[in-house]
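Q: Predicted structure and sequence below. I'll ask about it afterward.
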Amino acid sequence: MTKFSQTLLAALALSLLLPVASARASDYPPDYPICSVYDSVTTGPFEVIRHTRRLPGRLASLTVSYRGFLRGLYPDNQISIYVSLNGRQQTLAASSGTNNDAYVFLNAGPRGCTKCLRYINTPLCNAHFAAGGQEGVWVCEQPSAVENDLFFYAFDWNGYQNAWDIHVAATAGGQWDSNLGNNYFARLPARSSCW
């Protein structure tokens, strides 16, 4: 063994005795966006908008905006919007939008996350501690049962987005705006990346 090899071996052995600084991940909330991608399709009097904020993961929202003839006959709060996403369907009460539309907004993932510490007095943290939860954990509002049902087939097992086949229609007072019963169709592409 050469002198250089012996020195190198000794240095390697000594380096193994040095303490290693522990690596720590950033403590971002579960709803922290790492990207912002919009996919939008206009179909008849509807605009279908998907906003993706993280992949993999379920941080995506769906907005269905309606600007059809029922808005001239009924107030927006009397209009309901039928949404079918990859075969899962719901009829949802519309809200009055700021863009001359009636709309529904659905969120697939956690939102409104708060790091719960004993001195933070919010309903979310109070419920967390009342249920025996630990201090210093992120607690988030979760999707509603309706959102969980509608987004059931929207993502694959790895958290990537499947293609979203969306059928929409609007109803109010027994009348439908449904493309003569065929519903309006939009397809949003599958995504495995936000970039």
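A: That came through fine. Numbering: from 1, shown residues only.

Q: Please count neighbours and contacts with C-alpha atoms only from this point.
A: Will do.

Q: In contact with the closest residue to W164 other than its chain neighbours, which residues?
A: Leaving aside its sequence neighbours, W164 sits nearest to L188 (Cα to Cα, 6 or more residues apart in numbering; 5.0 Å). For L188, the contacting residues are D39, S40, V41, R50, A163, W164, D165, I166, by Cα atoms under 8 Å, 6 or more residues apart in numbering.

Q: ok, second structure coming up, stack it against the first:
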Amino acid sequence: MSHGTLEPFLHAAFEAYEGCSPAEPPSSFALLLGTLRNGRALIAATEFARNARSADRTATEEFRTTIVPRFGTAYDNIHRGFWCDSRDLLRIHRQAAAQGLEVLGSIHLHPDWHRIGPPSERGLRISEAPTPMDAYMFASTGWLVNMICYVERQEGLLCYTLGAWRPAGGPDATACAPLRIQLHEHRERGVPA
């Protein structure tokens, strides 16, 4: 993935982080488009999608019957958790195919919620690693690359750390295997840096 490919997501993630409150966690989610070559996922673009978590009946039912009982009442908050709008997903799949790409995965934001969230959740430790809920969703989508961008404020600056994961497979839907991330700077041939 190039730094330029990541920039739109980072801009949206930082903006969401700055605008959040303890009652409304920041949310930023995008799909990763690219190709597979020699066993490597080459991410060429990020495409944003809407969160249908509170509007889609299937999502509402999944959160009510499975996610909240399994992962806790924090997921009763309609601002927590992401469910990609199916119309956006179809549009993005079609757009990717027209460009010779495919949807390889997703990227989403984790804030330093243990610092900025409500006092009742300050004991949580969130990072670029998947939560059990993330691992469940990664296994459900079956996507090859699932990136988490952990954003925190350090000495007045917004900083980020990236993690990439794939579902580990098998009977444990809460396991993920780490993936190595390589960022590169895209330059045209013959153009000096």
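A: Received it, and whenever you're ready, just let me know what you need. Everything quoted here is computed from the prediction, not taken from an experiment.

Q: TM between them?
A: The TM-score (TM-score structural alignment, normalised by the length of structure 2) is 0.26; 87 aligned residues with a Cα RMSD of 5.5 Å.

Q: coming back round to it: with distance to T91 of structure 1, neighbour count and secondary structure added, can I get the contacts of L188 of structure 1 in TSV?
A: Listed next are the contacts of L188 of structure 1 as TSV, based on distance: Cα to Cα, whole Å; neighbours: other Cα atoms under 10 Å; DSSP: H, G, I helix; E, B strand; the rest coil:
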residue	distance to T91 of structure 1	neighbour count	secondary structure
D39	22	13	strand
S40	21	17	strand
V41	20	15	strand
R50	18	20	strand
A163	21	17	coil
W164	17	21	strand
D165	16	15	strand
I166	13	20	strand
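
Q: Could you dump those into TSV and include distance to A11 of structure 1?
A: TSV is the format used below for these (distance: Cα to Cα, whole Å):
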residue	distance to A11 of structure 1
D39	56
S40	59
V41	62
R50	56
A163	55
W164	57
D165	61
I166	63
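
Q: What segments of structure 1 are helices?
A: Counting by DSSP state H, one finds helices in structure 1 at the ranges 3-17, 70-73, 123-130, 145-150.

Q: elements contacting the first one?
A: Contacts of helix 3-17 of structure 1 with other secondary structure elements, assessed using 3 or more Cα pairs under 8 Å, 6 or more residues apart in numbering; DSSP states H and E, are absent: no helix or strand is involved.

Q: circling back to that earlier point, and the helices of structure 1: which comes nearest Y103 of structure 1?
A: Closest to Y103 of structure 1 of the helices of structure 1 is helix 70-73 (Cα to Cα; 11.1 Å).

Q: So for R111 of structure 1, which of the helices of structure 1 sits nearest?
A: Shortest distance between R111 of structure 1 and these, using Cα to Cα, is found for helix 123-130: 11.5 Å.

Q: quick one: buried residues of the closest one?
A: By 16 or more other Cα atoms under 10 Å, the buried positions in helix 123-130 of structure 1 come out as L124, C125, H128.

Q: hang on, the last one packs against E141?
A: No - judged on Cα atoms under 8 Å, H128 of structure 1 makes no contact with E141 at a distance of 11.1 Å.

Q: S65 is in contact with L106 of structure 1, correct?
A: No - using Cα under 8 Å, L106 of structure 1 is not in contact with S65; the gap is 11.6 Å.

Q: Look at these two and report which has more neighbours.
A: S65 (25 against 19; other Cα atoms under 10 Å).

Q: contacting residues for that one?
A: Counting by Cα under 8 Å, 6+ apart, S65 of structure 1 makes contact with F46, E47, V48, D101, A102, Y103, V104.

Q: what do you get for S80 of structure 1?
A: Contacts for S80 of structure 1 (Cα under 8 Å, 6+ apart) come out as T91, L92, A93, A94, A170, T171, A172.

Q: which one among those residues gets closest to L12 of structure 1?
A: Among the contacts of S80 of structure 1, and counting by Cα to Cα, the member closest to L12 of structure 1 is L92, at 65.7 Å.

Q: what about the closest one, distance to Q175 of structure 1?
A: Relative to Q175 of structure 1, L92 of structure 1 is positioned 15 Å away (criterion: Cα to Cα, to the nearest Å).

Q: Save the helices of structure 1 as a markdown table, and put in distance to V83 of structure 1 too.
A: Listed next are the helices of structure 1 as a markdown table, based on distance: least, Cα to Cα, whole Å:
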| stretch | distance to V83 of structure 1 |
| --- | --- |
| helix 3-17 | 60 |
| helix 70-73 | 16 |
| helix 123-130 | 30 |
| helix 145-150 | 8 |
